[in-house]
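Asks: no sequence on this one, just coordinates:
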């Protein structure tokens, strides 16, 4: 199967400097291994799109790969700030970044519009919200049928979307169980789609067909990376590593500590390290 390749190849062939890219997963199945490979390859000047950017984008921003972030709520889930993102915004370290903030609903609607090939998303929202004052991409339109004022935002159309999933079969179909978030829409909205998976299986015999949310013809490349969502969780495989999120608050609060952590845990290791990190968390 030509779509199944090593992670290094999947990233090098599909992510280019200056791309608009989404690394999506909502609490669950966040594609950390793919983001780490992008960091190792030093692919920068990126526009990063993500609902709830958490530590995966904190790391990419802290390594200077981002020029712009389109997002809804930025934080270390259950802990606090994204300190590397804040340092970039407030102090321009290691470079200044542009930010475009939306609500969760607007981000999901924008992905869905992109997946449908539409130029914008139209929905009820943002009435009385302060975000309109700082985000010129939030516009209003009048419904031609009811006369109601509705919100409109540009569709998300990433050059490439990265997601993590539980399984892919040899044909290249992708199976996700548990919380899906916006992975399907983010993938269908993109020009290229790279999926990391816990395992490659021969087929999905005996599994409910609705679990396979992305057929092979929507996927550009697949890489088998056990543990590739760590420290987030993969339903049926391993739990969320809450300690890692708590530790990140300390690591990311200091520039030198951050640089040392990235050297030891990202730059000096490969994707195979993820399997070891989830050993104590496996179901």
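Replies: Sure, I can see it. All figures in this text were calculated on a predicted structure; none of them were measured in a lab. Numbering: from 1, shown residues only.

Asks: From here on, just use CA atoms for contacts and neighbour counts.
Replies: Will do.

Asks: For stretch 30-48, list every residue counted as buried.
Replies: For stretch 30-48, burial by neighbour count (16 or more other CA atoms under 10 Å) applies to 30-40, 42-48.

Asks: ends of it, how far apart?
Replies: 14 Å (CA to CA, to the nearest Å).

Asks: this is the comparison structure:
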């Protein structure tokens, strides 16, 4: 089966209403184009997992797509609040959402446990912290070997994970250069994996083999979307668009302005628009 499909087809065939879904990327290679396609297709009742929900989850929450968000930090990086997320929590607009908050370490451990097929992650953490008081998913166990009390959290097992990468090989292997967050673990923990890429190359000959984070048999679909991480950056392709992050604070603060922006830049746009946005960055 051909893994290389248009983004609209990749989303339609792999993301369903009610799914548990991760759109992962840490500062770098955030899969904005994939999330915008999910918004255009009107997916709803999603459980969104992400280590650092930033403006892409703000957009999805603001469009009423999420019923639950599992996260470790929520904010507009370097700017401030996620105003659409806050409106949903405080005012149930456009709908209320459930939130489950973890530490960065716990989120990474939960992805790794999911990738290993384990039901939970066990680690040292949360000692002296107040987060377990508000998150009943944080439990503890006693090590049967040492007697030490250790923290546990349920593993993450998304129905589908979306990531963005620089390159795919002709057979569908995925390569990332630069910062790698939890993309590999989030993908291997998922039942289905969709990757958007800047380009397809014949193979990765001459490149360091450790740059290939996912072999082709772990990936369900690959869509070529140049600029698909904008306004985050893709190492070697385009810089972070800091102006967009600054502008988002004012856009997201007003419900009507937010709706107008989403209509123009998401609902009436196509994946091709991302390539235009990164020109000159």
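Replies: Arrived safely, thanks for sending. Remember, it's a predicted structure, so these values are computed and weren't measured experimentally.

Asks: Could you list which of the buried residues of stretch 30-48 of structure 1 belong to strands?
Replies: 46, 47, 48 (DSSP state E).

Asks: How are the helices of structure 2 distributed by residue range?
Replies: 7-14, 32-40, 55-62, 83-91, 104-115, 131-134, 183-189, 242-253, 255-262, 272-277 (DSSP state H).

Asks: possible to save those helices as JSON lines with distance to residue 230 of structure 2?
Replies: Listed next are those as JSON lines, based on distance: least, CA to CA, whole Å:
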{"stretch": "helix 7-14", "distance to residue 230 of structure 2": "15"}
{"stretch": "helix 32-40", "distance to residue 230 of structure 2": "6"}
{"stretch": "helix 55-62", "distance to residue 230 of structure 2": "10"}
{"stretch": "helix 83-91", "distance to residue 230 of structure 2": "19"}
{"stretch": "helix 104-115", "distance to residue 230 of structure 2": "23"}
{"stretch": "helix 131-134", "distance to residue 230 of structure 2": "33"}
{"stretch": "helix 183-189", "distance to residue 230 of structure 2": "17"}
{"stretch": "helix 242-253", "distance to residue 230 of structure 2": "9"}
{"stretch": "helix 255-262", "distance to residue 230 of structure 2": "15"}
{"stretch": "helix 272-277", "distance to residue 230 of structure 2": "7"}
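
Asks: how close does residue 43 of structure 2 sit to residue 131 of structure 2?
Replies: From residue 43 of structure 2 over to residue 131 of structure 2 the distance is 31 Å, taken as CA to CA.

Asks: what does residue 269 of structure 2 give?
Replies: In terms of CA to CA, residue 269 of structure 2 sits 40 Å off from residue 131 of structure 2.

Asks: Also residue 230 of structure 2?
Replies: Distance, residue 230 of structure 2 to residue 131 of structure 2, by CA to CA: 33 Å.

Asks: Find me the equivalent region of stretch 6-15 of structure 1 in structure 2.
Replies: Under TM-score structural alignment, the counterpart of stretch 6-15 of structure 1 in structure 2 spans residues 6-15.

Asks: In that stretch, which residues are buried?
Replies: 7, 8, 10, 11, 14, 15.

Asks: if we take those residues, which one ends up nearest to residue 171 of structure 2?
Replies: Nearest to residue 171 of structure 2, judged by CA to CA, of these is residue 10 at 16.5 Å.

Asks: isn't that closest one right next to residue 194, touching?
Replies: Yes. Using CA atoms under 8 Å, residue 10 of structure 2 makes contact with residue 194 at a distance of 6.8 Å.

Asks: How many neighbouring residues does residue 109 of structure 2 have?
Replies: Other residues lying near residue 109 of structure 2 total 23 when counted by other CA atoms under 10 Å.

Asks: Next one: the closest residue to residue 140 of structure 2 other than its chain neighbours relative to residue 101 of structure 2, how far apart?
Replies: Excluding its sequence neighbours, the residue lying closest to residue 140 of structure 2 (CA to CA, 6 or more residues apart in numbering) is residue 151, at 4.4 Å. Going from residue 151 of structure 2 to residue 101 of structure 2 by CA to CA gives 15 Å.

Asks: now do residue 193 of structure 2
Replies: Distance of residue 193 of structure 2 to residue 101 of structure 2, computed by CA to CA: 24 Å.

Asks: out of these two, which sits in the more crowded spot?
Replies: More crowded of residue 193 of structure 2 and residue 101, by other CA under 10 Å: residue 193, with 25 against 20.

Asks: Check the alignment and tell me where the more buried one lands in structure 1.
Replies: Using TM-score structural alignment, residue 193 of structure 2 sits opposite residue 193 in structure 1.

Asks: need the contact list for that match.
Replies: Counting by CA atoms under 8 Å, 6 or more residues apart in numbering, residue 193 of structure 1 touches 160, 161, 162, 163, 187, 218, 219, 220, 221.

Asks: What count of nearby residues applies to the first one?
Replies: The number of residues packed around residue 160 of structure 1, counting by other CA under 10 Å, is 23.

Asks: thinking it is in contact with residue 15, fair?
Replies: Yes. Judged on CA under 8 Å, residue 160 of structure 1 makes contact with residue 15 at a distance of 6.8 Å.

Asks: any common contacting residues for these two?
Replies: residue 21.

Asks: any idea how far residue 7 of structure 1 is from residue 51 of structure 1?
Replies: Using CA to CA, we find residue 51 of structure 1 at a distance of 23 Å from residue 7 of structure 1.

Asks: and stretch 71-86 of structure 1, which residues are buried?
Replies: Neighbour-count burial for stretch 71-86 of structure 1 flags 71, 72, 74, 75, 76, 77, 81, 82, 83, 84, 85, 86 (criterion: 16+ other CA under 10 Å).

Asks: how much space between the first one and residue 26 of structure 1?
Replies: It refers to residue 71 of structure 1. Here residue 71 of structure 1 is placed at a distance of 13 Å from residue 26 of structure 1 (CA to CA).
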